[in-house]
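Student: Sharing a sequence plus its predicted fold:
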Amino acid sequence: MNAYMTNGTYDFLTKLQEKYPKINFFYMSSGSSTLAYYEGQQKDVFAAGREYEAIETNGEVKQSGFIVMNNIPVTDDGTAMFEERFKQRQSELNKMPGFQAFRLLRPKKGNTYVVLTQWASENDFNNWKNSDSFKKQHQAGPTKPPAFFADKPFITSYHMIDPNKN
């Protein structure tokens, strides 16, 4: 499965739904920016978008909720090790209250992977972040980042915008 995303104004991005009625777009806001996201086997319809391969999925993305994206730049020779670490991890994410979806997205261009999680609410995400399960999964390792990190990871978060309510 592929995943696609792009940023723009809400008004501009929602016009895409008229142009591509068969695509199920998801819209989300970070306050100053709006992001459009969709997934499936379709082609990329964004003029200036980002394309990913979803190499691990759990749950279904919903029109409402809270999205957190951990953006992780990975070196070219570190991609296999990075992906293997994800496959080997013991995750209890889907057992957490409010969990909706998980995607590990491999970039088709560039080097920044996206670990996307969706929660019913920001509070559900914070409860997971403060849980023993999170601490176990994200145990502090060495003080320096893994060698396969090309740069410092960064987090982006969004509140879903339900176009049916606007």
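Tutor: Here it is on my side, so go on.
Student: going forward, measure contacts and count neighbours with C-alpha atoms only.
Tutor: Will do.
Student: Report the central residue of this protein.
Tutor: Leu116 (2.3 Å; C-alpha atoms, centre = their mean).
Student: Below is structure B, check it against A:
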Amino acid sequence: MNFYITYGTFGFLQQIQNKHEDRELLIFAGEGQAIILEETESATIFQQPNEYLVLSRLGHLSESDFQVLITIPTSEDHKYQLEKQLEMYQPELDDNSEYHSYRLLKSTHQNVYKVLLGFTSREAYEDYKKSSAFRNNLSLEATKPLAGAATVHTPYIEQYFYPSDDLSEE
């Protein structure tokens, strides 16, 4: 499964979504920018996407969910170990009714992994961050030993994206 991410203004991304109604394109609003996602077996319609392979997937992505996109960099030396550590983590969506989706993504062009988490709200995510599952598997502290920080230019980042429903009504 392939996963594509493109950033831009909400209006521009909405034009792409409207032009390709036959595709499942999901838009979310972030701080200063919006994001559009496509998960597909086929080629993307995006012109210059960030491309990823889906290594793990649970749940259904929904435009009505709050999304967290965690960027976890690594080095060539640590890539295999980090990937195995991340693949071992399989969240229990059934144990938390506010946790809706999970994707582990591997960049096709860089030594970077992304984790996309879907929750009912930011508060639900903040509660999840307090769990041992998050601390032991996805936190900066859990991934830092395999980050190869001295040679990596991309830092560990958490980006927050909100449902775009409110924006489309303006």
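Tutor: Perfect, thanks for sending it. No experiment lies behind these values; they were computed from the predicted model shown.
Student: Post the TM-score for the overlay when you can.
Tutor: The TM-score (TM-score structural alignment, normalised by the length of the first structure) is 0.85; 165 aligned residues with a C-alpha RMSD of 2.6 Å.
Student: before we move on, back to that, for the residue lying closest to the residue nearest to the centre of the first structure once chain neighbours are set aside, which residues are in contact?
Tutor: Once flanking residues are discounted, Leu116 of the first structure sits nearest to Met69: 4.5 Å by C-alpha to C-alpha, 6 or more residues apart in numbering. By C-alpha atoms under 8 Å, 6 or more residues apart in numbering, Met69 of the first structure lies in contact with 114-117, 155-157.
Student: ok, these in the second structure, which still hold?
Tutor: On the basis of both residues aligned by TM-score structural alignment, their matches' C-alpha atoms under 8 Å, what survives of the contacts of Met69 of the first structure in the second structure is 114-117, 155-157.
Student: Just to be sure, which of those are found in strands?
Tutor: 114-117, 155-157 (DSSP state E).
Student: just to revisit the earlier point, from the kept ones among the contacts of Met69 of the first structure, which would you call buried?
Tutor: 114-117, 157 (16 or more other C-alpha atoms under 10 Å).
Student: which one of those is nearest Val61 of the first structure?
Tutor: Thr117 (8.9 Å; C-alpha to C-alpha).
Student: Show the contacting residues for the closest one.
Tutor: Taking C-alpha under 8 Å, 6+ apart, one finds 67-69, 99-103 in contact with Thr117 of the first structure.
Student: all helices of the first structure, in order?
Tutor: For the first structure, the helices defined by DSSP state H cover 10-19, 79-88, 122-129, 132-137.
Student: Going by distance to Pro73 of the first structure, which of the ones in strands among the kept ones among the contacts of Met69 of the first structure wins?
Tutor: Out of these, the member with the shortest distance to Pro73 of the first structure (by C-alpha to C-alpha) is Val114, at 8.7 Å.
Student: how near is the closest one to Tyr38 of the first structure?
Tutor: Using C-alpha to C-alpha, to the nearest Å, Val114 of the first structure is found at 14 Å from Tyr38 of the first structure.
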